[in-house]
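Novice: structure for this input, please:
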Amino acid sequence: MSEVDTRAVVDLLGALAYAELTAFDRLAEDARLAPSLEGRAALAGMAVAEMGHFARLRERLLELGADPTEAMTPFVRALDAFHESTRPSTWLEGLVKAYVGDGLAADFYREIASFLPSPDRELVLDVLADTGHADFAVREVRAAIKADRTVAGRLALWGRRLVGEAISQSQAVIGEHDQLAELIIQGTGDLAGIGRLIERITAAHTDRMKRLGLNP
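Specialist: Predicted coordinates:
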């Protein structure tokens, strides 16, 4: 693996490690918004899983000879800005963010992971495996919409806002990290390949919104 490739891998793992660390913080915080003990326990369990993912990514960074803190630091500002601008005010907003917002980010990381060699490709895909967000979020949101149809409109707007903020921050991250940009360009082959990547991520987002019972 060339030096550029190694730096790109460290960048990706550093970004993902910080994303998992912030996911732990956020899910633990959002759990306190839960209207039931079942919901609180579910989100707390997801938070624990995210911390496990963080530990695995940190270990791999050390194996690559990288300092985990140094690898994560360049991504702190962008990820913190995203979470500050999309802080949920209700339990349902938190669930939509966990499902739609995190799902969009996961799709982005999965696409890039496909360009990595083993064992890093498998590591990224493994830590991005669903920790229970999907079925739980869908069940809770659809039940809330069934009980009050006005909820759907507000949550649909929230979902669109999440996507807009996520895309803006992703563009900022790529623009500030040449190795990641080069990895994506080489992996997709050309601008048409990047376009197809974006189309796949957009299609997956649309499917998630529909599954929640929301207009994309």
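Novice: every contact and neighbour count from this point should use C-alpha atoms.
Specialist: Fine.
Novice: mind listing the helices for this structure?
Specialist: Remark: helices assigned in the chain by DSSP state H are 3-30, 37-63, 68-72, 76-85, 91-96, 102-113, 120-127, 133-147, 150-176, 178-188, 191-212.
Novice: to compare against the first, here's the next sequence to fold:
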Amino acid sequence: MRFMTTPDNTPDASDTADSTVEHTGVAAQDWAQASADPQYRAAVVDLLGALAYGELAAFERLAEDAKLAPTLADKAELAKMASAEFHHYEKLRDRLTEIGAEPTQAMEPFVAALDGFHKQTAPSDWLEGLVKAYVGDSIASDFYREVAARLDSDTRGLVLAVLDDTGHASFAVEKVRAAIDADPRVGGRLALWARRLMGEALSQSQRVVADRDALSTMLVGGVADGFDLAEVGKMFSRITEAHTKRMAALGLAA
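Specialist: As a prediction, this is how the structure comes out:
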């Protein structure tokens, strides 16, 4: 999945990773301290591998979306965003190498699942592509921001940096709202599409975690202090709430 935040005026699940939060346990440590636990190190390698492949896939997808752009200005804007996503990928790739992991091997476990998600949710036109990037992929961003709150300070900083919005959020809102204003019937079709993306994205996030022991341990307890099954439920409730707010920003019903 591609990772993207909402505009600054749209509250979302990223609030849980706010810099004002007082961190404890692993989250209060740096990488040198936290990585002494081999299970935690494995979880971070998985996390960075998933993010790296997500950013690489985002670069590819934005380049493809640019082909559907109705104007040269739109095409150029998407090309700029694609470049930003590739730079995010490079940061993650370099960090994996720095901590002694082979980037390709770290990404490989997530290729089939993420490619499957994108295949199942291939947009049929320009507007569906924008909605997918804004709504569908932002769910993944929220998920990783939730996880980031439990990471060591060095890894947390990197994860939050690569989740920064490349400008696609405000771009998508502007274009989708304009399309709905021009033809209100478009809104119903896009609302149905966004609901489908919501279900697929949440299912994909859960599958990715379930398939990786270290990541699942990070979510339900163990290396991530204070994060139990009840908290996981609350996490997905916050992600769902953020989705509803994004739909409103687009002018669509959740």
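Novice: superposed, what's their TM-score?
Specialist: The TM-score (TM-score structural alignment, normalised by the length of the first structure) is 0.98; 216 aligned residues with a C-alpha RMSD of 0.8 Å.
Novice: now the helices of the first structure in TSV, with mean neighbour count?
Specialist: As requested, these are exported to TSV (neighbours: other C-alpha atoms under 10 Å):
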stretch	mean neighbour count
helix 3-30	21
helix 37-63	18
helix 68-72	17
helix 76-85	15
helix 91-96	22
helix 102-113	20
helix 120-127	17
helix 133-147	16
helix 150-176	16
helix 178-188	18
helix 191-212	16
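Novice: any idea how far the equivalent of L151 of the second structure over in the first structure is from L123 of the first structure?
Specialist: Taking TM-score structural alignment, L151 of the second structure has L116 as its aligned residue in the first structure. L116 of the first structure sits 10 Å away from L123 of the first structure, going by C-alpha to C-alpha, to the nearest Å.
Novice: ok, now E29 of the first structure?
Specialist: 27 Å.
Novice: do I194 of the first structure as well
Specialist: Going from I194 of the first structure to L123 of the first structure by C-alpha to C-alpha gives 23 Å.
Novice: L37 of the first structure too?
Specialist: Applying C-alpha to C-alpha to L37 of the first structure and L123 of the first structure gives a distance of 32 Å.
Novice: R61 of the second structure -> the first structure?
Specialist: Checking TM-score structural alignment: R61 of the second structure goes with R26.
Novice: revised request: answer the last question for D165 of the second structure.
Specialist: Using TM-score structural alignment as the criterion, D165 of the second structure maps onto D130 of the first structure.
Novice: tell me which residues touch that match, please.
Specialist: By C-alpha atoms under 8 Å, 6 or more residues apart in numbering, no residues touch D130 of the first structure.
Novice: now L104 of the first structure. Nearest residue, chain neighbours left out?
Specialist: H205 (6.3 Å; C-alpha to C-alpha, 6 or more residues apart in numbering).
Novice: residues in contact with the one you found?
Specialist: By C-alpha under 8 Å, 6+ apart, H205 of the first structure lies in contact with V100, G103, L104, P216.
Novice: please apply the same query to I194 of the first structure.
Specialist: I184, I185, T188.
Novice: swap in M81 of the second structure?
Specialist: F59, L62, T166, G167, H168.
Novice: redo that, cut-off 6 Å
Specialist: Contacts for M81 of the second structure (C-alpha atoms under 6 Å, 6 or more residues apart in numbering) come out as T166.
Novice: where's the residue mapped onto it from the first structure relative to Y109 of the first structure, distance?
Specialist: Aligning on TM-score structural alignment places M81 of the second structure opposite M46 in the first structure. Counting by C-alpha to C-alpha, the gap from M46 of the first structure to Y109 of the first structure is 19 Å.
Novice: try L214 of the first structure
Specialist: Taking C-alpha to C-alpha, one finds L214 of the first structure at 24 Å from Y109 of the first structure.
Novice: over to T131 of the first structure?
Specialist: 16 Å.
Novice: repeat for V76 of the first structure
Specialist: V76 of the first structure is 16 Å from Y109 of the first structure, by C-alpha to C-alpha.
Novice: check F75 of the first structure too.
Specialist: F75 of the first structure is 14 Å from Y109 of the first structure, by C-alpha to C-alpha.
Novice: and if you look at E38 of the first structure?
Specialist: 30 Å.
Novice: quick one on the thing from earlier: separation between the match of R61 of the second structure and A17 of the first structure?
Specialist: In terms of C-alpha to C-alpha, R26 of the first structure sits 14 Å off from A17 of the first structure.
Novice: ditto for L197 of the first structure
Specialist: Separation of L197 of the first structure from A17 of the first structure (C-alpha to C-alpha): 23 Å.
Novice: what do we get in the second structure for R196 of the first structure?
Specialist: Taking TM-score structural alignment, the alignment pairs R196 of the first structure with K234 from the second structure.
Novice: swap in A81 of the first structure?
Specialist: The pairwise alignment with the second structure assigns A81 of the first structure to G116, based on TM-score structural alignment.
Novice: quick one: contacts for the aligned partner of K91 of the second structure in the first structure?
Specialist: For K91 of the second structure, the aligned position in the first structure is R56, judged by TM-score structural alignment. With contacts defined as C-alpha under 6 Å, 6+ apart, R56 of the first structure has no neighbours.
Novice: circling back to that earlier point, which position in the second structure aligns with the residue nearest to L104 of the first structure?
Specialist: With TM-score structural alignment as the criterion, H205 of the first structure lines up with H243 in the second structure.
Novice: distance check, that match against L252 of the second structure.
Specialist: Applying C-alpha to C-alpha to H243 of the second structure and L252 of the second structure gives a distance of 11 Å.
Novice: likewise V44 of the second structure?
Specialist: Using C-alpha to C-alpha, one obtains 36 Å as the distance from V44 of the second structure to L252 of the second structure.
Novice: what residue of the first structure takes the place of R185 of the second structure?
Specialist: Correspondence of R185 of the second structure to the first structure, assessed by TM-score structural alignment: T150.
Novice: distance of that match from L214 of the first structure?
Specialist: Counting by C-alpha to C-alpha, the gap from T150 of the first structure to L214 of the first structure is 11 Å.
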